[in-house]
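Asker: For reference, the sequence and a predicted model appear below.
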Amino acid sequence: MKRRNFIKTSALTSGSLALGGAFSYSKTARPVKAHTFNLKYAPHLGMFKHLAGKDPIDQLHFMADQGFTAFEDNNMRERDIALQDKMAKAMQDVGITMGVFVAHKIYWKEPNLASGNISKREEFLGYIKTSIEVAKRVNAKWMTVVPGHLDLKQNMGYQTANVVETLKQASALLEPHDLTMVLEPLNFRDHPGLFLTKSPQAYAVCKAVDSPSCKILFDIYHQQIQEGNLIPNIEASWDEIAYIQIGDNPGRKEPTTGEINYNNVFKFIHSKGFDGVLGMEHGNSKPDKAGEQAVIDAYKKVDDFLQ
């Protein structure tokens, strides 16, 4: 599933989520937490909609009752402020850490940050200012940034300089609030033509920006497709990684459904003492309640390997 489809699906779902439904998980007798995870895996809205119901608050309670201690929401910036407030309170009540949300409009087909166009830069910085307020409202520390499409009319060196300059200006806005934008390299198959594709490239950009507010989002699914060699590349860029996302390949479903050895990948991440969030930015391999339970069971299985 492509990121734009994640965002579209989540946005469509959120309209009904905000209204709730006849079933209310939060009003039922909820079970004791089923598992204590070693890492902060973060589901998203809709991942457990059959087991928890459509209401976002019910879903957050369900996630916490399963033992998940984090949550991410690509579309948080676009949600009604009243819903943001309700979700923030629910996360605080159940002890869930807010993960990333997408900080800005992503340009999938045309250049923006790579172009050096001042109006595109100002637009991006405007989104960052708005996202600072969202982050404060929902107690978020991280926000996702995708620099957008390549500018095929410019040398890569000039494009990189354009991106770095924009990110430096964004970092100056974020630093006083102790917030971090995390740059996500995306794979060529799902997102052809983008500027940022590999972890070494993201590492070089972050070093050039030289700010605690500009770090890497290492998406394991994307980098398995784009470059492979996962553990060595995570190790090489470790000091610039602030956030991790998950998805198996092929299919972008839960761990254990594809080729990635998540036992060893999670073991390495855990051995590094990582205490950040690992976003579950993937689909479910099976439909309905059985598929949602399969996701929970898969995370229990790979997480138990860490003990």
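Answerer: Sure thing, it's come through.
Asker: C-alpha only now, for contacts and for neighbours.
Answerer: Fine.
Asker: List the contacts of V182.
Answerer: W142, M143, T144, V145, C214, K215, I216, L217, A242, Y243 (CA atoms under 8 Å, 6 or more residues apart in numbering).
Asker: Restricted to strands, list those.
Answerer: Taking DSSP state E as the definition of strands, the contacts of V182 contribute W142, M143, T144, V145, C214, K215, I216, L217, A242, Y243.
Asker: Now the two most distant members of those residues.
Answerer: V145 and A242 (12.7 Å; CA to CA).
Asker: picking that back up, could I get the ones in strands among the contacts of V182 as CSV with distance to I106 and neighbour count?
Answerer: Converted to CSV, these look like this (distance: CA to CA, whole Å; neighbours: other CA atoms under 10 Å):
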residue, distance to I106, neighbour count
W142, 17, 28
M143, 13, 29
T144, 10, 21
V145, 8, 26
C214, 17, 31
K215, 18, 27
I216, 17, 26
L217, 15, 27
A242, 20, 23
Y243, 19, 26
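Asker: another one to put next to it:
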Amino acid sequence: MPKFAANLSMLFTKVDFLDRFQAAAEAGFKGVEYLFPYDFEAAEIRRRLEDNGLEQVLFNLPAGDWAAGERGIACHPDRVAEFREGVERAIAYARVLGNTQVNCLAGIKPEGVSDAEARQTLVGNLRYAADKLADAGILLIAEPINTRDIPGFFLNRTEQALQIFDEVAGDNLKLQYDIYHMQIMEGDLAPTIETHFDRIAHVQIADNPGRHEPGTGEINYPFLFAHLDRLGYQGWIGAEYKPAGRTQEGLGWLDAAR
């Protein structure tokens, strides 16, 4: 049976962040993920996890100035030192929170930077992060994101991501497969998941169009959940969607999947 984690950056957003842990547990989730923990003390987040019997599943490496529209800096040639500092910061939080995997957002390719230079920078940063995280017992993952929601995002297809991972080399870098993003960019979801199953460490979900909860769009989530079960998927599935209405009223999909 799948394990579902609430993405606290998308769900329960009318509740203060630290109170979303309780809301997630009350809704029936066993784990949580979110964009970033860095605005809060790691010890306080850990207390919220423990108080609500939740597992910390995932957060991202620092990704630049999110409020200003930055969506990662891993492909930015002039931000390598900042990226490396972010890796150390993420490790410090992960150790306190018991987080065993961290996501790297490749970022939007800067103006004036060639595809080749952005790729070379991304490969170098992923290699650095994978090695540092491996020493700390933490898995590095990275995800392709659709270019409709984030125009110019550098990593946007499964094969592109895996080719870059091959160049990085090593066994501490896996794929975060976001079904919503990949439905937009390439479709063919079930065969792609099966073909690359051994390289997928984390799955995220939202329906399309609208990025709302499963069951509101075109994606056959009951089929895909069963497909992941048949393949023997043991990881978490992150609910990273924008509720169409009140979060609690749209959780029928979760009840049906358990």
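Answerer: Done, it's in. What you see is a predicted model, and the numbers here were worked out from it, not measured in a lab.
Asker: can you tell me which of the contacts of V182 of the first structure lies nearest to D80 of the first structure?
Answerer: M143 (17.7 Å).
Asker: measure that closest one to D73 of the first structure for me?
Answerer: When distance is defined by CA to CA, to the nearest Å, M143 of the first structure is 10 Å away from D73 of the first structure.
Asker: who touches both of these two?
Answerer: Common neighbours of M143 of the first structure and D73 (CA under 8 Å, 6+ apart) are G99, V100, F101, V102.
Asker: Counterpart of the third one over in the second structure?
Answerer: Under the alignment (TM-score structural alignment), F101 of the first structure pairs with F59 of the second structure.
Asker: got the contact list for that match?
Answerer: E33, Y34, L35, F36, P37, Q101, V102, N103.
Asker: Return those of the residues you listed that are likewise in contact in the first structure.
Answerer: With both residues aligned by TM-score structural alignment, their matches' CA atoms under 8 Å, the contacts of the contacts of F59 of the second structure that the first structure also has are E33, Y34, L35, F36, P37, Q101, V102, N103.
Asker: residues in contact with stretch 216-234 of the second structure?
Answerer: 1-3, 190, 194, 197, 207-210, 214-215, 257.
Asker: Show me which helix runs longest in the second structure.
Answerer: Assignment by DSSP state H gives helix 115-135 as the longest helix of the second structure.
Asker: Average offset of that one relative to the first structure?
Answerer: In the superposition with the first structure, the average deviation recorded for helix 115-135 of the second structure is 1.9 Å (mean CA distance after the TM-score superposition for the first structure).
Asker: Buried residues of that helix, list them for me.
Answerer: 118-134 (16 or more other CA atoms under 10 Å).
Asker: Could you do stretch 111-125 of the first structure as well?
Answerer: P111, N112, L113, A114, S115, G116, K120, R121, F124, L125.
Asker: Provide the contact partners of that stretch at residue level.
Answerer: Residues contacting stretch 111-125 of the first structure (CA under 8 Å, 6+ apart): 104-105, 147-151, 154, 158-160, 162-163, 166, 169-170, 195.
Asker: now for the shared contacts of M143 and D73 of the first structure, which pair is the farthest apart?
Answerer: Every pair of the shared contacts of M143 and D73 of the first structure checked by CA to CA; the farthest is G99 and V102, at 10.4 Å.
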